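Asker: take this sequence and fold it.
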Amino acid sequence: MTITLITGANKGLGFETARRLVEAGHTVYAGARDTRRGEEAAARLGARFVRIDVTDEDSAEAAAEFVRKEAGRLDVLVNNAGIVGARKPVGETTGAEMRTTYETNVFGAVRVTRAFLPLLEAGKNPVVVNVASGLGSLAATNDPDRIESTVASLDYNSSKTALVMVTSQYAKAFPAIRFNAVDPGYTATDLNGHTGHNTVEEGADVIVRMALVGADGPTGGFFDAAGPAAW
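Answerer: Have a look, this model is predicted:
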């Protein structure tokens, strides 16, 4: 049985990824900050709920201990939890607002990964998938033919760029674990007021695909629906 944890699993891409991996036979721990919403989502999914606030070190450690006691290992970690940020013009975004966005989108992934590393090292062909964005791609955001070039967001975009590099550094430090970042594309979720042109099913495709890679799969990469993504 493959043991999987997904953060931000109570809705959107996290929920759909959890649904697909449960369907694939995984024992999924659906992570969420809100207990009521998380428990309701887990019940709908046929998953196990674990409360985790990725902005809180103690919460990440407690979630890891919960999974350790129940399962003894972790095979797949999907760092999906994220926030859209301040939604302000670049010149008006403050350092404090940048920090708030990074607390979830970057430092949150680091907190969770660090807390679960011992369980991942005990896992079977362990995999970590970090949900980034095309908005974190220097290539995409500077290509006038890409929709990403029309979006200016100092905090959100740069946080996703940082997450791709964080992924690369973990991959180098832990060669026995497959670490990859993914771009689900412009997906209709609460994050963008459901304005995206991809469905959550389409957006989750690349997350699920990279969650299912084996020991001979890629690591340290950035992928979208078409394959390796420009960065």
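Asker: make it CA atoms for all contacts and neighbour counts henceforth
Answerer: Fine.
Asker: and the residue nearest to Thr189 when sequence neighbours are not counted, how far from Val106?
Answerer: Among residues not flanking Thr189 along the chain, Gly12 sits closest, at 5.7 Å (Cα to Cα, 6 or more residues apart in numbering). The gap separating Gly12 from Val106 is 19 Å, by Cα to Cα, to the nearest Å.
Asker: repeat for Thr2
Answerer: 26 Å.
Asker: neighbour count winner among those two?
Answerer: Neighbour count, other Cα atoms under 10 Å: between Thr2 and Val106, Val106 has more, with 26 against 20.
Asker: strands of this structure, residue ranges please.
Answerer: Here the chain has its strands, by DSSP state E, at 3-6, 27-32, 48-51, 76-79, 127-131, 178-182, 221-224, 227-228.
Asker: one more to put side by side:
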Amino acid sequence: MKTAFITGANKGIGFETAKQLLENGYFVFIGSRNIDNGESAVQQLKKAGFENIHAIRLDVSDITSIEEARKEIGKQTDILDVLINNAGINGGMPQAALEAPVESFQKVMDTNLYGVIRMTQAFMDLLKKSEQPRIVNVSSSGCSLTLHSDPEWIYYSHKAAVYTASKAAMNMYTINLAYELRDTAFKVNAVCPGFVATDFNNHRGTGTVEEGGQRIAKYAMITQDGPTGKFISEEYNSETGETPW
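Answerer: The predicted structure is shown next:
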């Protein structure tokens, strides 16, 4: 049975992604900053008939928390097949480039960028033991430099200086990570779930969590002929999903 660890998975897209992977026979570790919320998510999924799931207390901005999570998962498995870096914060609104304090950038980067780096490095030893390791960094088409420079783009005026900077930086980390792992069985991609209605955006999104979870799970389960080092948004590009950086 393949194993997956999803950060920030007690609700929203992370929770739905967990459900999608469970339906495909995976054992799923649900990462949650609040363990009670994580356990509640597990109970919801168990009521739906799933058993191969376990909650893990995890704060991706705290290296001690990550180290404890690594120890806990290491007690249950020697191999991790999938790491989905889903946990993220938006930094609140408004986010004007001239007015957002540096402290806001630092806080959001600590989760959205440094959290991804911490998690990837901490769990690399378990991932390397998988025959087909997968890393999915949950991104957003809203952090595309190309699209945000195009006045004709539908979301051109939806600027958020703090959040988009953090995800654009995470995308660059994804490119470098995929390059370093290019001669291995790893598949590493930045994947946008779409503009999904969740607590993250005060339910202003136009898509469903089911759609978002399905898109993330798809790239967690890609075969060896699948892409790596790509920025994927099937909402933006319904044919190949490939999106301009």
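Asker: quick one: TM-score?
Answerer: With the length set by TM-score structural alignment, normalised by the length of the first structure, the two chains reach a TM-score of 0.96; 231 aligned residues with a Cα RMSD of 1.2 Å.
Asker: figure out which of the strands of the first structure is closest to Ser153 of the first structure.
Answerer: Among these, strand 127-131 comes nearest to Ser153 of the first structure, with 17.4 Å by Cα to Cα.
Asker: the closest one packs against which elements?
Answerer: strand 76-79, helix 154-173, strand 178-182, helix 200-211 (3 or more Cα pairs under 8 Å, 6 or more residues apart in numbering; DSSP states H and E).
Asker: 10 Å - rerun?
Answerer: strand 3-6, strand 76-79, helix 107-121, helix 154-173, strand 178-182, helix 200-211, strand 221-224 (3 or more Cα pairs under 10 Å, 6 or more residues apart in numbering; DSSP states H and E).
Asker: please produce a markdown table containing those, extended by distance to Val28 of the first structure and mean neighbour count.
Answerer: Output for these, formatted as a markdown table (distance: least, Cα to Cα, whole Å; neighbours: other Cα atoms under 10 Å):
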| stretch | distance to Val28 of the first structure | mean neighbour count |
| --- | --- | --- |
| strand 3-6 | 5 | 25 |
| strand 76-79 | 9 | 28 |
| helix 107-121 | 14 | 21 |
| helix 154-173 | 22 | 20 |
| strand 178-182 | 18 | 28 |
| helix 200-211 | 12 | 22 |
| strand 221-224 | 23 | 23 |
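Asker: how about the alignment partner in the first structure of Glu39 of the second structure: what's its closest non-neighbour residue?
Answerer: Alignment note: Glu39 of the second structure maps to Glu39 in the first structure; criterion TM-score structural alignment. Excluding the flanking residues, the one nearest Glu39 of the first structure by Cα to Cα, 6+ apart is Phe49, at 5.6 Å.
Asker: now do Val208 of the first structure
Answerer: Closest residue in space to Val208 of the first structure, ignoring its immediate chain neighbours: Thr17 at 6.1 Å, by Cα to Cα, 6+ apart.
Asker: gap between the residue nearest the centre of the first structure and Thr35 of the first structure?
Answerer: Among the residues of the first structure, the one closest to the centroid is Asn80, at 2.4 Å (Cα atoms, centre = their mean). Going from Asn80 of the first structure to Thr35 of the first structure by Cα to Cα gives 17 Å.
Asker: for Thr167 of the first structure, same thing?
Answerer: Computed with Cα to Cα, the distance linking Thr167 of the first structure and Thr35 of the first structure is 28 Å.
Asker: again, but for Pro89 of the first structure
Answerer: Distance, Pro89 of the first structure to Thr35 of the first structure, by Cα to Cα: 34 Å.
Asker: same check, this time on Ala18 of the first structure
Answerer: Ala18 of the first structure is 17 Å from Thr35 of the first structure, by Cα to Cα.
Asker: which of the two has more residues huddled nearby?
Answerer: Neighbours per residue, other Cα under 10 Å: of Ala18 of the first structure and Thr35, the larger number sits with Ala18, 33 against 15.
Asker: run a quick neighbour tally on the counterpart of Glu70 of the first structure in the second structure.
Answerer: Aligned by TM-score structural alignment, Glu70 of the first structure pairs with Gln76 of the second structure. The local packing of Gln76 of the second structure (other Cα under 10 Å) involves 9 other residues.
Asker: quick one: contacts for Gln76 of the second structure?
Answerer: Gln76 of the second structure makes contacts with His54, as judged by Cα atoms under 10 Å, 6 or more residues apart in numbering.
Asker: try the one 5 residues further on
Answerer: For Asp81 of the second structure, the residues meeting the contact criterion (Cα under 10 Å, 6+ apart) are 1-5, 26-27, 126-135, 186, 220-221.
Asker: likewise Glu210 of the second structure?
Answerer: Applying Cα under 10 Å, 6+ apart to Glu210 of the second structure gives the contacts Gly12, Ile13, Phe15, Glu16, Thr17, Lys19, Gln20, Pro193, Val196.
Asker: do you know how far Gln224 of the second structure is from Thr243 of the second structure?
Answerer: Distance, Gln224 of the second structure to Thr243 of the second structure, using Cα to Cα: 21 Å.
Asker: next one: Met109 of the second structure
Answerer: 22 Å.
Asker: who has more neighbours, the two?
Answerer: When Met109 of the second structure and Thr243 are compared for neighbours, Met109 comes out ahead with 24 against 20, by other Cα under 10 Å.
Asker: apart from its chain neighbours, what residue comes closest to the more buried one?
Answerer: Once flanking residues are discounted, Met109 of the second structure sits nearest to Ser166: 5.3 Å by Cα to Cα, 6+ apart.
Asker: ok, that neighbour touching Val138?
Answerer: No - under the contact definition of Cα atoms under 10 Å, Ser166 of the second structure does not touch Val138, with a separation of 11.9 Å.
Asker: give me the common contacts of these two.
Answerer: Shared contacts of Ser166 of the second structure and Val138 (Cα under 10 Å, 6+ apart): Gly88, Asn112.
Asker: distance to Ala140 of the first structure for the strands of the first structure - can I get that in JSON lines?
Answerer: Shown next, in JSON lines, are the strands of the first structure (distance: least, Cα to Cα, whole Å):
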{"stretch": "strand 3-6", "distance to Ala140 of the first structure": "27"}
{"stretch": "strand 27-32", "distance to Ala140 of the first structure": "30"}
{"stretch": "strand 48-51", "distance to Ala140 of the first structure": "35"}
{"stretch": "strand 76-79", "distance to Ala140 of the first structure": "22"}
{"stretch": "strand 127-131", "distance to Ala140 of the first structure": "16"}
{"stretch": "strand 178-182", "distance to Ala140 of the first structure": "14"}
{"stretch": "strand 221-224", "distance to Ala140 of the first structure": "12"}
{"stretch": "strand 227-228", "distance to Ala140 of the first structure": "13"}
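Asker: with that, I have no additional questions.
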